[in-house]
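Okay, structure incoming, though there's no sequence with it:
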């Protein structure tokens, strides 16, 4: 099957532009009984120029002529599959970064996944860069997450887990074995306490989870009074501050011996999830031993892995200049968002990343955008919601 292409090869009139005949093969999701895939739209984004080329495919293999270059490829379409002897239609997506088209011919493969559009909790906002004092110095301790009920039903925050990635979006290695399609490699896992129905969240409402639930405006007017946060994360040692009036998150795993602070450059991924096993089983059975080459030396590390099937929502964060890859599977997030343009960008302070509003219901409830693409779903370098 061939791509249906039109109107984007005009630049080949310039004999100096090298072109490649690219063959793209799409692989069906392994865990589904797929009967058909249709309405496939493929977008090629030239990493260097930002130019977008969108085409359609009539099958799972197609050929296209493109200028040589480095591309990010996004696939969207429809898929029919069998569940309990019934035919179900769903949305299918795929994504691959840094596909290098070089030479007269080139080929690559992208794994498709079923996009789950069921409304649930989503990450509404991450305030990671921190604030500034009146003297322009960095102020930390006021980092926070806002988690939003994007459904039309009451959801319970009890047991909801916040994850931080072990890997950074600014440095890429070839980790062996590569488990990204099955799990997220994590460095912190904190969970909301509760007995199952202790912390209800109404449709269209948020919970605020912060580092230190104190009045930070005493130190700097650029910060916030977080004493009314719903939860705080607290490491029980002399370096942390605890507000006894605000419930602490339960620590499932933390790689730090001191306190957990979010990467203030924004070089991590964050996710929310629900554990599929208890804490003791997790710590026993979900170790991840991997190796990679760094400066000519083979490094062997032990991390923890968190199954993708437990994850509800994820966001990759970087700054634009340092971004090199996503550290979660494309089925969780196909893009990234940011507060800083470059490394150590002082303009990142006093800003957050905030999920965009898709629509508003007649009763005024906001529905936030959730396409599993943080580039599209989030407002970068935004004014923090607590400032508004």
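The structure has been received and is ready for your questions. None of these values were measured; they are calculated from a predicted model.

use CA for all of it now, contacts and neighbours both
OK.

Pretty sure residue 68 sits against residue 102.
Yes - under the criterion of Cα atoms under 8 Å, residue 68 makes contact with residue 102 at 5.4 Å.

Helix or strand: which one has the most centrally placed residue in the chain?
When the chain is reduced to its mean C-alpha position, the nearest residue by Cα atoms, centre = their mean turns out to be residue 315, at 2.2 Å. According to DSSP states H and E, residue 315 maps onto strand 311-318.

So what touches that strand?
Strand 311-318 is contacted by residues 120-123, 169-170, 265-274, 326-328, 332-333, 335-340, 372, 374 when judged by Cα atoms under 8 Å, 6 or more residues apart in numbering.

Just give me the neighbour total for residue 234.
The criterion is other Cα atoms under 10 Å. On that basis, residue 234 has 23 neighbouring residues.

The stretch 251-388 of the chain: strands as residue ranges?
Using DSSP state E, counting those that start in this stretch, the strands found in the stretch 251-388 of the chain span residues 269-274, 287-294, 297-307, 311-318, 337-338, 352-355, 357-360, 366-368, 378-382.

Second structure follows, compare the two:
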């Protein structure tokens, strides 16, 4: 009996030992993650509530989501977190009446605060502690409603020539589209290329750009564009009714039917159902007057006004098909001349060549709305270009490039027949997708 018990003890000990060694060798021992929340406020005269805020941890590989709620001190604790990469997001909406009672500041509608830390690495070791600062997002009259960046099938569809962006009047009053700027942001496009100075989050560190002003916060107070287009007009030329939108097309044609390209050849699609009719677009981006070698598909539709091109990159207004761009809309006051804004080359480790591209530095203070787009596959995603004040999350089309899919802002509610779109400055929450891009459609 003693021999059997001793043998059983050895087996159990060995099993425990193997399990322990396996945990150590595989490096998957769970750890605890503590998140401390606070507000990024200019005033210390009042305190907004930090308790009861839901924080999400999303495993970027598996998509598994864990949620926890903060205590009255703003602390959230996740236990037994497996090693991996995580997106950590917090969002809280405070009623306008509550905000007024606490701060004395009168606002017209509820205010949303966001905090985000993307691609956080959780590894075996001591407990991980993170500090997240909740910031109030910008709420503008205009919002980016739909972005059709993926394009349609390379041989059956229209490739990328059917791309468009849709802007929406999210108010109950008439707005004028005149002089709205659309910026296509640029930054680090690949994690495998390490030829630039980078920040701890992996994004480009613009402070190292040649000629950069050392007296500004180049990374936090500005964004950098590779294209800027502006809606023409004298200020009251293009009224947009409440709950209506404008479509800015790469080329304002019906891409379902054949047309004659700039080179005289016929351009057509094999499967018209994969693409869109943009002949009714409000504006188009025409590069034929200045690009050295514009694409043959860049046709100027005389019935559709051209956007004013302040900055361009390439042979047409092409949106990044994999989804590695972010997009902003902004307006400036009379003191600003966008053409005179400084531009800088990428902060490469080696001196930039004389042929290097330059990117316009856009002050955050003029941004009305921003949307971060990312590749559909988690392993292809890149560091964010927009901070939480403009977009605490990101959006994407699940089928990726040339899928005919678009990202579209969700409907929040309908008031007297007018659709109000969701706008919490977190596109992970605010956006969905359409299986087939649909100008002026809703989700």
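Good, I have the coordinates. Remember, predicted model here, so these are calculated numbers, not experimental data.

residues shared between the contacts of residue 68 and residue 102 of the first structure?
In terms of Cα under 8 Å, 6+ apart, residue 68 of the first structure and residue 102 are both contacted by the residues residue 20.

Counterpart of residue 376 of the first structure over in the second structure?
Residue 376 of the first structure is assigned residue 429 in the second structure as its aligned equivalent, the criterion being TM-score structural alignment.

I meant to write residue 48 of the first structure there.
Aligned against the second structure by TM-score structural alignment, residue 48 of the first structure finds its counterpart in residue 61.

Could you grab the helix/strand/coil label for its match?
coil (DSSP: H, G, I helix; E, B strand; the rest coil).

Next: residue 29 of the first structure.
Reducing the assignment at residue 29 of the first structure to three states with three-state DSSP gives coil.

what do we get in the second structure for residue 320 of the first structure?
Under the alignment by TM-score structural alignment, residue 320 of the first structure pairs with residue 376 in the second structure.

Assess the claim that that match and residue 400 are in contact.
Yes - with contact defined as Cα under 8 Å, residue 376 of the second structure reaches residue 400; the gap is 5.5 Å.

which neighbours do the two share?
Taking Cα under 8 Å, 6+ apart as the contact definition, residue 376 of the second structure and residue 400 share the neighbouring residues 322-323.

sorry, back to before: figure out which of the strands of the stretch 251-388 of the first structure is closest to residue 143 of the first structure.
Each of the strands of the stretch 251-388 of the first structure has some distance to residue 143 of the first structure by Cα to Cα; the shortest is strand 352-355, at 9.6 Å.

contact partners of the closest one?
For strand 352-355 of the first structure, contacts defined as Cα under 8 Å, 6+ apart pick out 123-129, 337-339, 368-369, 377-384.

Which among the residues you listed count as buried?
Using 16 or more other Cα atoms under 10 Å as the burial test, the contacts of strand 352-355 of the first structure include 123-129, 337-339, 368-369, 377-382, 384 as buried.

how many neighbours does residue 17 of the first structure have?
Other residues near residue 17 of the first structure come to 10 when the count uses other Cα under 10 Å.

Please tell me how far the closest residue to it other than its chain neighbours sits from residue 248 of the first structure.
Of all residues not flanking residue 17 of the first structure in the chain, residue 67 sits nearest, at 6.8 Å (Cα to Cα, 6 or more residues apart in numbering). Relative to residue 248 of the first structure, residue 67 of the first structure is positioned 54 Å away (Cα to Cα, to the nearest Å).

more neighbours, these two?
residue 248 (24 against 20).

hang on, that one packs against residue 235?
No - the pair residue 248 of the first structure and residue 235 does not pass the contact test of Cα under 8 Å, sitting 9.2 Å apart.

on that earlier part again, my guess is the residue nearest to residue 17 of the first structure contacts residue 20, does it?
Yes - under the contact definition of Cα under 8 Å, residue 67 of the first structure touches residue 20, with a separation of 6.0 Å.

shared neighbours of the two, anything?
Taking Cα under 8 Å, 6+ apart as the criterion, residue 67 of the first structure and residue 20 both touch residue 101.

Confirm residue 12 of the second structure sits in a helix?
Yes - Residue 12 of the second structure: assigned to a helix according to three-state DSSP.

how close does it get to residue 422 of the second structure?
Computed with Cα to Cα, the distance linking residue 12 of the second structure and residue 422 of the second structure is 57 Å.

what's the answer for residue 151 of the second structure, then?
Counting by Cα to Cα, the separation of residue 151 of the second structure from residue 422 of the second structure is 25 Å.
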